[in-house]
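Colleague: Generate a structure from the sequence data that follows.
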Amino acid sequence: MKIRFVLISILLACSAASAAPRTMRLDYYHTGNDHQETFSVDRIVIEPLPWPGDLSKAIDDTNMGAYLFEVRSQSDNRLLYSRGFSSIFSEWVTTDEAKNASRTFSESLRFPVPDQPVRIVLKEREQGEFHDVWTTTVDPKNKFIDSSLPPSPGPLLTIQKNGEPPTKVDLLIMGDGYTAAERSKFEKDARRFADILFSRTPFREHRQQFNVWGLCPAAPESGVSRPSPGIHRRNPLGTTYDTFDTERYILTTENRALRDYASYAPYEFIEILVNDRTYGGGGIFNLYASVAADNQWSPYVFVHEFGHHIAGLADEYFTSDVAYLPPTKKIEPWEPNVTALLDPTNLKWRDLVTAGTPIPTPWKKEEFEASEHQFQTQRHDLRAQNRPESDMEALFAKEKQQEDSLLAHDQYSDRVGAFEGANYAPKGYYRPQENCIMFTRYDAFCAVCSRAIEKVIAMYSD
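Modeller: Now for the predicted structure:
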């Protein structure tokens, strides 16, 4: 009865979408290492709700993501739907582990239920261009397509509704590691982070173009897994710290569970609130983002990671430890906010460059690097000594004060140019402005990042 009530309430929230097709989801396995990969179908399901998107904006022309999938008519090869995305595999394959071991990840493709047999074509970006890597067929009349209801995550929380799902960007905030008794805490956290997001440009100016929903399957224990100090939990969404052995990186590889629970809300984008204080989060383009809800710096992490998720923004920092290996060949990144500057005359944000700004653009790079390396050493020491999280929060406050002081009054601080140091590399990659929330714990997106976000908002809203 509870599942039935939840489903009815959600369908009422999406009543105007009753003429829309249902949502089909192809779950598949992605297996491989740094030199080979294979794909295999897990299952095909019909989700409980109608397709949340605008059918007139079915084709993705942004050329973003590590992968692109297409839904094509089997009879005439007509393109019906496409979306670019990235995945955990696309990150893991750049780590040292992928040199010597293979892993399997569950992944999903969501699209409107077709009215005819279709081919699903998966393309992978290689040397900057998409190439076909897997094709499978789907007949919507196949008797093995599963239309049963998945386990209920509990009641749907409407945080803000500004229109019907096909006309708005639908953001789903999910809680993980919240017990049933902590439901009210999740609701407060979800509303708080929605307000945080819409306090920042360009989200502030486009708040009316968003719907925000909340779902929180109850956890048997409070909190999530943190393998470094030996903490393990069986939380519903499976989020965990220490992804790729990076203590602050929070992801889940429990894709099936995530997608089944999320299917009870209309969504294009997902943000997972982790019921923990320890600093951390993660964000992958068109997959999901995550943040530890109770840290002093969670507002920054939330917005930064959502930038990865919604607009494919790259990390612009280069002094923090990451698990990724540097590329063997330098090519132009697909991400909109970093460049290899292989052709300075065709800089991809050239139209935003302030007149008279030199390319590359000078900045206090050596002074910044020296300061950051000192803070990174202190950060490692605090974790090694298992110091209270308040000590780490205080260190980050000192670091931000130093960064803001150093970067605020440089010659080209407020200009768009090409500043060396980005994409985890101190040399060879460039970011658009000296400071940005994708570079430090700065409070704002740069002009290039803001434009990239607005482009995606326009894809999903009226």
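Colleague: C-alpha only now, for contacts and for neighbours.
Modeller: Fine.
Colleague: what about Asn255, distance to Asp315?
Modeller: Separation of Asn255 from Asp315 (C-alpha to C-alpha, to the nearest Å): 24 Å.
Colleague: quick one more, to check against the first:
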Amino acid sequence: MKRLAAIFSIVLILQAFATNSCLAQDIILKIIDNGDDNARFVCVLLAEGYTAEESKKFTDDYTRIVNHIFSTSPWKEYKSFINFYTLYRPSKQSGADHPSQNVYVDTAFDATFDSYGVSRLLTVNDSKAFDAAAQIPSFDAVFVLVNDSVYGGSAGSTIVFSCTEAAGDIALHEAGHFIGHLADEYETAYFADPDITRVPNITRQTAIEAIPWKKWIDPEIPLPTPETITDRIGLFEGAGYSAVGIYRPKHTCKMRTLSAPYCEICAEAIIRSLYTVVRPVDTWGPLEPEITVIDQPLMLWIEPIPVNDGTFDVTWEVDGEIIDNNGRLNYRVNPAALSQGTHIIRIWFKDTTPMVRGEADGLLTFQHAWQLHRTECSGDIAGTILQDDSSTGVANAKVEAVPSSAIAYTDENGWFQFNNLPCGTYTLIVNAPHFDKSEKEVAVTEDGGGMVNIFLHTKRPPYNITGTIWGRVPDGVTLHVYGTVSSTMHIRGSKNFNVSSLASGNYIIMPEAAGYIFFPAYQRVTIKDASPQRIRFFAIKKLF
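Modeller: The predicted structure follows:
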């Protein structure tokens, strides 16, 4: 769902222009902001069954629930992986439907108990929920908080839970289903013969090698495991809506009992799911994949997402050989230690949390490589930045030598210089206040670089054409502008006009109004160094 179309990316959205009258009342808040939505797991919490008068109650309710979620492992450890939004859309009535009691209310997302004949199975109209959530960029999970005191919840396409005292734990349980792909571990026979082939926390297998969580089971644990062992991972009978034949990993877990914490298997599944969306390293540098070095040291680095009480392992490798870098997140490259030619420097960053055992698929590992070209061929580039109309030097102009990261600024005479640039072709990009950007290509060879002069054109401000239309035209005048910039404007209630933001060049200005002729019919205007003087037209009503 992360790549569903996003409409807005601001924190508070008041959609007064929305075509849907419901959307016009939506209030969206980003209550947890850990960075770019495209680099985080994005949750959206919708208000359901809260009237316009209950906005404060919604705020109080979601604050209590969200605080509970992020005080619970593994959410508290990996909170920095998550961005969280709330969306408040007032409902006409409070609560949810209770068909078995013949109670029906008018709410934003059609919440109802008694779904599929199960009294506590609380669902919503997923289509409406997704339409609302699509206002949030890159959402991954939709939570729906239902303003009803009766216990209920579900986790199909959305995570739905009612606002009871246990709402936080219901949310965690249902999020376990949706985000961790976890099965129910209780025995109540709501559904028969569940499909358990792709869930990480229940199984019919009893042979150790076939148990999905075998890496968590210590050798001395008997299989199946007696209920007297309450604090170890094993194979406990009773799960997946059946008291016999289906097994769970631990004596108790939030997927079996709301008040319990997640067991190790379920916590691991949630962490791994977060990692399918979130990369553990936010950024690295330099960003260029290929870098040429001569004799100046170069610092390579990464910036991982912080994990609460997290542990990690960092490995650096130069040309396939691991180097001792004391686990640092940066590495200083000494060009003198490299032979001439191409070298690959690679980093592996691995989350070594004890909450995940084994990582054969490398899901919790990030790797990045830089290609370094070591050369002794270098040269200098120097020159002057000049005004094109006077050949006067331009001071404090910024000169970039692309594709390198070298930057120079001109002195008071317009002089700049780059020293020891590796051999190659560079584009000098020049920016200076009050001048247009300019570019020039320069080559550095074994014979050195070169001297260059780069001329800048003075920026010209946008120009205006102003004027007056004499004569009363009740329905207004349409003014056509043809030229370097063409436009049409309608003048009504005023005889004066102002055509703005024009570039220099030649223009034709032509007024038009039904039932009128104008004198002159049009005017030619040339803009060069300044806005022209006011022009005028006379409107004359046609006699026939």
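Colleague: where does the TM-score land?
Modeller: Aligned and superposed, the two chains score 0.55 in TM-score terms (TM-score structural alignment, normalised by the length of structure 1); 267 aligned residues with a C-alpha RMSD of 2.0 Å.
Colleague: that older thread, between Asn255 and Asp315 of structure 1, tell me which one has more neighbours.
Modeller: Asp315 (21 against 17; other C-alpha atoms under 10 Å).
Colleague: Tell me the spacing between the counterpart of that one in structure 2 and Ile7 of structure 2.
Modeller: In structure 2, Asp315 of structure 1 lines up with Asp184, judged by TM-score structural alignment. For Asp184 of structure 2, the distance to Ile7 of structure 2 equals 35 Å [C-alpha to C-alpha].
Colleague: how about Phe538 of structure 2, secondary structure?
Modeller: The assignment at Phe538 of structure 2 comes out as strand when based on DSSP: H, G, I helix; E, B strand; the rest coil.
Colleague: Work out for me the element the spatially closest residue to Glu439 of structure 2 that is not a sequence neighbour sits within.
Modeller: Spatial nearest neighbour of Glu439 of structure 2, excluding adjacent residues (C-alpha to C-alpha, 6 or more residues apart in numbering): Ile429 at 4.6 Å. According to DSSP states H and E, Ile429 of structure 2 maps onto strand 424-431.
Colleague: what range in structure 1 does that strand sit on?
Modeller: Going by TM-score structural alignment, strand 424-431 of structure 2 sits over no part of structure 1.
Colleague: which parts of that strand are buried?
Modeller: For strand 424-431 of structure 2, burial by neighbour count (16 or more other C-alpha atoms under 10 Å) applies to 424-431.
Colleague: Which residue in structure 2 aligns with Gly428 of structure 1?
Modeller: Under TM-score structural alignment, Gly428 of structure 1 pairs with Gly245 in structure 2.
Colleague: From Arg232 of structure 2, how far out is that match?
Modeller: 20 Å.
Colleague: So in structure 2, which helix runs the longest?
Modeller: helix 55-69 (DSSP state H).
Colleague: Report the mean deviation for it after fitting onto structure 1.
Modeller: Per the superposition on structure 1, helix 55-69 of structure 2 and its aligned residues are separated by 1.3 Å on average (mean C-alpha distance after the TM-score superposition for structure 1).
Colleague: quick one: the helices in structure 1?
Modeller: 2-13, 88-92, 97-100, 183-197, 255-262, 298-311, 365-384, 389-407, 447-460.
Colleague: quick one: which of those helices is nearest Gln209 of structure 1?
Modeller: helix 447-460 (7.7 Å; C-alpha to C-alpha).
Colleague: What is the neighbour count of Ala425 of structure 1?
Modeller: 15.
Colleague: Which residue, other than its chain neighbours, is closest to it?
Modeller: Phe318 is the one closest to Ala425 of structure 1 (C-alpha to C-alpha, 6+ apart), at 5.1 Å.
Colleague: quick one: Asp410 of structure 1 from Pro202 of structure 1, how far?
Modeller: Taking C-alpha to C-alpha, one finds Asp410 of structure 1 at 24 Å from Pro202 of structure 1.
Colleague: With Thr246 of structure 1 instead?
Modeller: Taking C-alpha to C-alpha, one finds Thr246 of structure 1 at 30 Å from Pro202 of structure 1.
Colleague: Also Arg191 of structure 1?
Modeller: Taking C-alpha to C-alpha, one finds Arg191 of structure 1 at 19 Å from Pro202 of structure 1.
Colleague: more neighbours, these two?
Modeller: Pro202 (21 against 18).
Colleague: which position in structure 2 aligns with that one?
Modeller: Using TM-score structural alignment, Pro202 of structure 1 pairs with Pro74 in structure 2.
Colleague: Quick one: residues contacting that match.
Modeller: Shown in contact with Pro74 of structure 2 (C-alpha atoms under 8 Å, 6 or more residues apart in numbering): 267, 270-271.
Colleague: Let's see that with 7 Å instead.
Modeller: 267, 271 (C-alpha atoms under 7 Å, 6 or more residues apart in numbering).
Colleague: before we move on, back to that, now that the residue nearest to Ala425 of structure 1 has come up, it's in contact with Ala422, right?
Modeller: Yes - counting by C-alpha atoms under 7 Å, Ala422 is a contact partner of Phe318 of structure 1 at 5.7 Å.
Colleague: quick one: which of these two has more around it?
Modeller: Shown here are Phe318 of structure 1 and Ala422; by other C-alpha under 10 Å, Ala422 has more neighbours (25 against 18).
Colleague: which residues touch that one?
Modeller: 315-318, 338, 429-431.
Colleague: Is it possible to mark the buried ones in those residues?
Modeller: 315-318, 338, 429-431.
Colleague: what lines up against Leu347 of structure 1 once you look at structure 2?
Modeller: Per TM-score structural alignment, Leu347 of structure 1 is aligned with Ile211.
Colleague: try Asn211 of structure 1
Modeller: Aligned partner of Asn211 of structure 1 by TM-score structural alignment: Asn83.
Colleague: Same check on Ser413 of structure 1?
Modeller: In structure 2, Ser413 of structure 1 lands on Thr230 (TM-score structural alignment).
Colleague: Just the endpoints, please. Distance across stretch 195-204 of structure 2?
Modeller: Note: stretch 195-204 of structure 2 ends 11 Å apart using C-alpha to C-alpha.
Colleague: Show me what counts as buried in that stretch.
Modeller: 199-204.
Colleague: just these now: which is nearest Val499 of structure 2?
Modeller: Of all the buried residues of stretch 195-204 of structure 2, Val199 has the smallest distance to Val499 of structure 2: 66.3 Å, by C-alpha to C-alpha.
Colleague: Report whether the expected contact of the closest one with Gly180 is present.
Modeller: No - applying C-alpha under 7 Å, one finds Val199 of structure 2 not in contact with Gly180, separated by 8.8 Å.
Colleague: What segments of the stretch 201-350 of structure 2 are strands?
Modeller: For the stretch 201-350 of structure 2, applying DSSP state E, counting those that start in this stretch gives strands covering 236-239, 242-248, 281-285, 290-293, 298-304, 312-318, 321-323, 330-333, 341-351.
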